[in-house]
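Engineer: Just need the structure, nothing else, for what follows:
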Amino acid sequence: MTRRTIAIWAAILLAAWFLVPPLFGFRGWEWHQKLVLEVETPSGIKRGGSTVEIHARTEPNWLPISAAGGIQSYVKGESAFVEVAPGKYLFAILDYASGTDRAFSTFPEVGTDGYRRASAMKTFRGTRVVARDKYPDFVTFDDISNPKSIKRVDPDNLSATFGPGVALKGVTLTITDEPVTDSAVEKVLPWLADFYTVPLVNPNQRTQNPPDLLIRSITSGAFKTKGQG
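Structural biologist: This next block holds a predicted model:
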């Protein structure tokens, strides 16, 4: 096979890679979004955030699978967090809404349906306050060096966890060109690599009544997607 023939076939395959999937109903989009937490404390306003990469895709309606015709997404990045007081941190864990759900609900004007919104996110840029019902789950650690000391935080009552004068002022989401945040959370939680396949807390541990199923199921994936960095 000559170099010319190889070059022709390479061009054909490259074109097929980009053109064939849309023709059959497969579509995909990517964008970066930044979640920022703003906390009021006795020593002033504290802010912390993280930029993640969203990968959204759709399978065509003709596929015999339950997800056909809908938009699925996954996140690459780290959870947003803020140091409320020395050694005391508030984390917004990564969850299913960290992908398209929170972005689409926060910026509904970018499109009338999921497909148009996903397409628009590639070029749209803006910041908006996240609605209360689209907040992520919040957690902290009594001892930041001990993953088993994790506990849920009520966003409407941070003072119950962090003391008087501490309150969550708001959460914002920005569609941005900033690079994905990398390794910031590992500097605070150096034990992350040990808990990707097992929960931070023993599922049989009964420290609460009723037991908090979220806390009993959390792994390191709630703070950083595996394989990043």
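Engineer: contacts and neighbour counts: CA atoms only from here.
Structural biologist: Noted.
Engineer: need the longest helix for the chain.
Structural biologist: helix 3-23 (DSSP state H).
Engineer: Would you mark the buried spots in that one?
Structural biologist: Within helix 3-23, no residue counts as buried by 16 or more other C-alpha atoms under 10 Å.
Engineer: quick one: contacts of the helix or strand following it?
Structural biologist: Note on helix 3-23: by DSSP states H and E, the next helix or strand toward the C-terminus is strand 27-41. Outside strand 27-41, the residues that touch it by C-alpha atoms under 8 Å, 6 or more residues apart in numbering are 21, 45-59, 80-82, 84, 118-119, 121-122, 165-180.
Engineer: Okay, angle between the longest helix of the chain and strand 27-41 too, please.
Structural biologist: 60 degrees (axes from the mean of the first three to the mean of the last three C-alpha atoms, to 10 degrees).
Engineer: For helix 3-23, enumerate the helices and strands it packs against.
Structural biologist: Helices and strands touching helix 3-23, as assessed by 3 or more C-alpha pairs under 8 Å, 6 or more residues apart in numbering; DSSP states H and E, are absent.
Engineer: Filter the contacts of strand 27-41 down to the ones in helices?
Structural biologist: Going by DSSP H, the helices hold 21, 118, 119 from the contacts of strand 27-41.
Engineer: Now render those as TSV, adding distance to residue 65.
Structural biologist: Converted to TSV, these look like this (distance: C-alpha to C-alpha, whole Å):
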residue	distance to residue 65
21	17
118	21
119	23
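Engineer: Could you also give me the structure for this second sequence? I'd like to compare it with the first:
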Amino acid sequence: MIVGVLALGLFMAFQGCFGSSSTSWNQRLTLVIETPQGGVSGSSVTGRNVVNSTGAMLPPDARGPRGDVTGEAVVIEVMPGRWLFALIDGSDSVLRTAKGWPEAAYGLSSAADGRQRDYWEQMRVLKNQPLDTPVPLPPEAWPMLVTFDDITKPETVREVDPEDLAAVFGEGVRLKAVTLEITEEAVTVGRVGVLLPWLGPYQEPALGPWNGETLAEAPFYLRVHMGDFIRRPE
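Structural biologist: As a prediction, this is how the structure comes out:
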């Protein structure tokens, strides 16, 4: 019994110094697009895992929540042979990535009375969301959208303005809705890879070569990376 009590005490002390906890969930992003031929839509389920490190012995920059993402981009055939991809990363704004969508959809950080919620309360808010219930994603959190002039050539990627799909896909095409929902459905796999077989196994590479351009001269394909389309479990 004494040994057990000592072991428990050591464990609690270790947790206090180096402790962490984790939370995970799956989220479905859905895009609905209006076209002259009727509505089309697409969705993808990404998995989120967040580890909150709180140990007193950890350096300050190692404390707090950190998360990762698994899954793949939403892909929609807007017109025959013309594809739109809603990326899971790639934007300069975290809100426009899979890590930021829950904050934007559910207002996790701020409570109704204006105070800032801590990590635990944010996770409670998230976990209390009804399953498979779509919530509108505000425009400032819409994911980066891209298409390809030639889907077999990654360097032909180009950004699509979510407010002006008609500029790329023709008159009468517009983004009608973007929603997020918490779900128990499995993470989506296999759709993007079929369309983009040139995607490599690593997330860091850009979609084309760097040829010595300055930042101002860099083509758009250098801003887009393999991992913006697919994030595999590590």
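Engineer: ok so, going back, relative to residue 199 of structure 1, which of the ones in helices among the contacts of strand 27-41 of structure 1 is nearest.
Structural biologist: Taking C-alpha to C-alpha as the measure, residue 199 of structure 1 lies nearest residue 118 of those, at 32.6 Å.
Engineer: List the contacts of the residue nearest in space to the middle of structure 2.
Structural biologist: Geometric centre of structure 2, nearest residue: residue 98, 1.5 Å, by C-alpha atoms, centre = their mean. With contact set as C-alpha under 8 Å, 6+ apart, residue 98 of structure 2 has these partners: 46, 69, 88, 89.
Engineer: check contacts around the last one.
Structural biologist: Which is residue 89 of structure 2. By C-alpha under 8 Å, 6+ apart, residue 89 of structure 2 lies in contact with 96, 97, 98, 143, 144, 227, 228, 229.
Engineer: Filter the residues you listed down to the buried ones and hand me the PyMOL line.
Structural biologist: Buried residues within the contacts of residue 89 of structure 2, by 16+ other C-alpha under 10 Å, are selected in PyMOL with:
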select buried, resi 96+97+98+143+144+227+228+229
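Engineer: Pipe the contacts of residue 89 of structure 2 into CSV and attach distance to residue 11 of structure 2 and secondary structure per row.
Structural biologist: As requested, the contacts of residue 89 of structure 2 are exported to CSV (distance: C-alpha to C-alpha, whole Å; DSSP: H, G, I helix; E, B strand; the rest coil):
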residue, distance to residue 11 of structure 2, secondary structure
96, 40, helix
97, 37, coil
98, 35, coil
143, 43, coil
144, 45, coil
227, 38, helix
228, 39, helix
229, 41, coil
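Engineer: Show me what residue 32 of structure 2 lines up with in structure 1.
Structural biologist: Per TM-score structural alignment, the equivalent position to residue 32 of structure 2 in structure 1 is residue 38.
Engineer: Residue 22 of structure 2 now?
Structural biologist: With TM-score structural alignment as the criterion, residue 22 of structure 2 pairs with residue 28.
Engineer: next one: residue 165 of structure 2
Structural biologist: Residue pairing (TM-score structural alignment): residue 165 of structure 2 is matched to residue 158 of structure 1.
Engineer: so how far is residue 149 of structure 1 from its match?
Structural biologist: As judged by C-alpha to C-alpha, to the nearest Å, residue 158 of structure 1 and residue 149 of structure 1 stand 17 Å apart.
Engineer: of those two, who's got more company?
Structural biologist: Taking neighbours as other C-alpha atoms under 10 Å, residue 158 of structure 1 and residue 149 compare with residue 158 leading, 21 against 14.
Engineer: show me the contacts for that one.
Structural biologist: Here residue 158 of structure 1 is in contact with 166, 167, 168 (criterion: C-alpha under 8 Å, 6+ apart).
Engineer: Throw the residues you listed into JSON lines and include neighbour count, thanks.
Structural biologist: As requested, the contacts of residue 158 of structure 1 are exported to JSON lines (neighbours: other C-alpha atoms under 10 Å):
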{"residue": "166", "neighbour count": "21"}
{"residue": "167", "neighbour count": "21"}
{"residue": "168", "neighbour count": "19"}
